[in-house]
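structure of the sequence below:
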Amino acid sequence: MTQMVYGFWISRSLQIMAELGIADIIGDEPKTAEELAKASGTHAPALRRMLRLLSGLGVLIKDEQTQAFGLTELGEMLRKDSPGSVYGSLRAHGHLLSWSAWGDLVSSLKTGQPSVEKFMGDSFFGYLSSHPEDAAIFNGSMAAYQSLNAPAVVGAYDFSQVRSVVDVGGGTGTLLGHILQSHPHLKGALFELPHVKAEATARLNGMGLGNRCQVLEGDFFAKIPAGHDVYILSQILHDWDDERSLKILTNMREAMGPQSKLLIVETVLPGDNVQHFGNLYDMAMLVLVGGRERTGPEYSALVEKAGLRVHRVLPTYMPPSVVEVVPA
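From the prediction side, this is the model:
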């Protein structure tokens, strides 16, 4: 219970460590608190106290002889470009997704509406569209998260008989790029809003996929491009309530052919009395965007209203599962 009560003190310390770039300052060469304070513009005695906290948690390790702090294997994940980096998530949750929104959680519990809108003065996605610096932080966190999810999705689903795949609302192309790199026979398309096109095109070209992947502009609330074997909605439906999710799924059904498949990549909640990461994410969807995570039966009921049916649910080693949906 004590860990749960004071847990946010730890998460805030990690968020500030990312904000100050401490892990990248340390890099491959351990440094003293004084060196880190000078490089980060902080007060050395105060910073040393936070470093002591994080060393006790296994994020840092101190050499008692040199008094220098180095990164443990766990701490390496705080570096911007390390495999499995959580830097982007810490930056986003320390600024956009955390304090003000969660601090007014009671508002969401009383109204059912996202509390984040009270201090942003707009919907979450509306705010991002008019604040490019914050949007860059958020997009970076999502790209990092998808870089962890992508191998799990590829490992769970057999794309060998698929010819073309379109990632609907696929951000800057992290998941789609990984799928295409893992399956050279595939052709793909990324379907996103216009303001994402330049960054997505650059990312996919940088992955050497420009000749096998199109970046298409559009809005999944209006129309989804037809003619593909497999459609992907990854971390999309949990952003929206049932009414808006049904609109997306209805447009999806209109785009799908008789043999097309839809892969919904989302955390599938196991139900009550189970400790599960998805339960935390479900609360985050409430306070941020008014969306929700769903159970298996809830997904089945939702897609059936759009003329679809759940064929199977494939777990991955990450929290999200692959829910394979076909025309009813």
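
alpha carbons only for contacts and neighbour counts from here, please
Fine.

surely His311 forms part of a strand?
Yes: residue state for His311 (DSSP: H, G, I helix; E, B strand; the rest coil) corresponds to a strand.

which SSE is the residue positioned nearest the centre of the chain in?
Compute the mean C-alpha point of the chain, and by CA atoms, centre = their mean the closest residue is Met142, 3.7 Å away. Following DSSP states H and E, one finds Met142 within helix 132-156.

and this one, please, so the two structures can be compared:
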Amino acid sequence: MTSTPPHPAQLIVELGFGFIVSGALAAVTELGVADRLVQGPKSAALLSEELGTDASSLYRALRLLASAGVFTEDAEGRFGLTPAAELLRSQTQGSLRDAVLMLTQNIFWAPTGELADTIRTGKTPFDRIFGKPFFDYLASDAAAGATFHRGMSSLSDLENGPIARSYDFSPFQKVVDIGGGHGGFLIEVLQSSPKIRGVLFDHAHVLAESRIARAGFADRCEHATGDFFQEVPAGADVYVLKRILHDWSDEVCVGILRNCRSAMAPGGRVLVVDTVIPPGNAPHGGKVLDVMMLASLPGRERTEAEFGKLFAQAGLRLSRVIPTPTAMSITEAVAET
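From the prediction side, this is the model:
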């Protein structure tokens, strides 16, 4: 049974109000409301005593989120957890608390509010708002940088396993995860292919929070610091670029891909793990993410044809696009002969 689509006017109004729901979600996540409901439903008054907030304001935000399926409100006005609200807890398997705080932080929120100017000029207002480009700002602001990297790890944990299992790494000996963050994806690759060795490649301050050793793979994975704009570790069979190229312009992406092409062993390949925008009007997570990139970064989500052009300029050839159970695809490139 299919649901009836909203009236056109209702659709427009709901889309226009969407930022209010995002704001409420960010607020109660930051306050830690979900953690306070583990033992059972509580009123907004009791929650406010525990959290040091205004009871009426908290009630109104929770009432909105309950109407959206995040939390429930019972006849006594007490709020409880739903399966969605469980994911806002800080200490739970698959928690998305850090992901919500990352997605709703000011580095995305503020530039999105000036999207009309971006569309007029083709340039993000990020540098003007924050005084420097996106990643330079994250490097200079420890709190914002930590929120971003924790959030990306949280978001990636949902997809790492399904994506890693969508590709057969078993024929290869060595894989480099470029800009691999805390190592979540590489851990899944090492688990799926017991004979392969890994290199987690990123900046030193990111690698400081690596999870490789805790996962038991210190003997099969080394850490390498460096700048993928300059060079990447040499001699590997597979170079993974997961959620990397979508951050950058075509020109910069070609440079990164050329570095991989120069470094890889004979018969090697590059795996770009990003969304691949399909044709047509169907909803797709990559279309939302693409406009997020438009607002805050110089990058974009790309179509299969656009990936093919990038690879060709870097001396590579698009060999196949492998779908995964997530919104991401694995776009494989080999050396052009």
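
tell me, how many residues neighbour the counterpart of Pro278 of structure 2 in structure 1?
Under the alignment (TM-score structural alignment), Pro278 of structure 2 pairs with Pro270 in structure 1. As a burial measure, Pro270 of structure 1 scores 14 neighbours (other CA atoms under 10 Å).

report the separation between Pro270 of structure 1 and Gln235 of structure 1.
17 Å (CA to CA, to the nearest Å).

likewise for Lys247 of structure 1?
If you go by CA to CA, the gap between Lys247 of structure 1 and Gln235 of structure 1 works out to 16 Å.

find the nearest non-adjacent residue to the aligned partner of the residue nearest to the centre of structure 1 in structure 2, please.
Matched to structure 2 by TM-score structural alignment, Met142 of structure 1 sits across from Met152. In space, and not counting its chain neighbours, Met152 of structure 2 is closest to Ala99: 6.4 Å by CA to CA, 6 or more residues apart in numbering.

give me the mean distance between the host helix or strand of that neighbour and structure 1.
Assigned by DSSP H and E, Ala99 of structure 2 belongs to helix 97-103. Superposing on structure 1 and averaging over aligned pairs (mean CA distance after the TM-score superposition for structure 1), helix 97-103 of structure 2 comes out at 1.7 Å.

give the aligned range of that helix in structure 1.
Using TM-score structural alignment, helix 97-103 of structure 2 pairs with 87-93 in structure 1.

how distant is the matching stretch from the center of its chain?
A distance of 10 Å separates the centroid of the chain from that of stretch 87-93 of structure 1, by CA atoms, centre = their mean, to the nearest Å.

ok, stretch 317-336 of structure 2 next?
18 Å.

check stretch 125-139 of structure 1 too.
14 Å.

which residues touch the nearest residue to Leu90 of structure 1 once chain neighbours are set aside?
In space, Leu90 of structure 1 comes closest to Gln15 once its chain neighbours are excluded; the distance is 4.9 Å by CA to CA, 6+ apart. By CA atoms under 8 Å, 6 or more residues apart in numbering, Gln15 of structure 1 lies in contact with 90-91, 93-94.

tell me how far the match of Met142 of structure 1 lies from Leu200 of structure 2.
16 Å.

helices or strands up against the helix holding Ala99 of structure 2?
helix 18-31, helix 142-164 (3 or more CA pairs under 8 Å, 6 or more residues apart in numbering; DSSP states H and E).

which stretches of the stretch 201-328 of structure 1 form helices?
242-255, 277-288, 296-304 (DSSP state H, counting those that start in this stretch).

which one of those helices lies closest to Ala33 of structure 1?
Minimum separation from Ala33 of structure 1 across these (CA to CA) falls at helix 277-288, 34.3 Å.

just give me the mean distance for the closest one relative to structure 2.
Averaged out, helix 277-288 of structure 1 is 1.1 Å away (mean CA distance after the TM-score superposition for structure 1).

give me the element Arg49 of structure 1 is part of.
Per DSSP H and E: helix 44-56 holds Arg49 of structure 1.

tell me, that helix lands on which residues of structure 2?
Mapped onto structure 2 using TM-score structural alignment, helix 44-56 of structure 1 covers residues 55-67.

sort out which residues of that stretch are buried, please.
Residues 55, 58-59, 61-66 are the ones in stretch 55-67 of structure 2 that count as buried (16 or more other CA atoms under 10 Å).

most tightly surrounded among the helices and strands packed on helix 97-103 of structure 2?
Most buried of those, by mean neighbour count (mean count of other CA atoms under 10 Å): helix 142-164, with a mean of 18.
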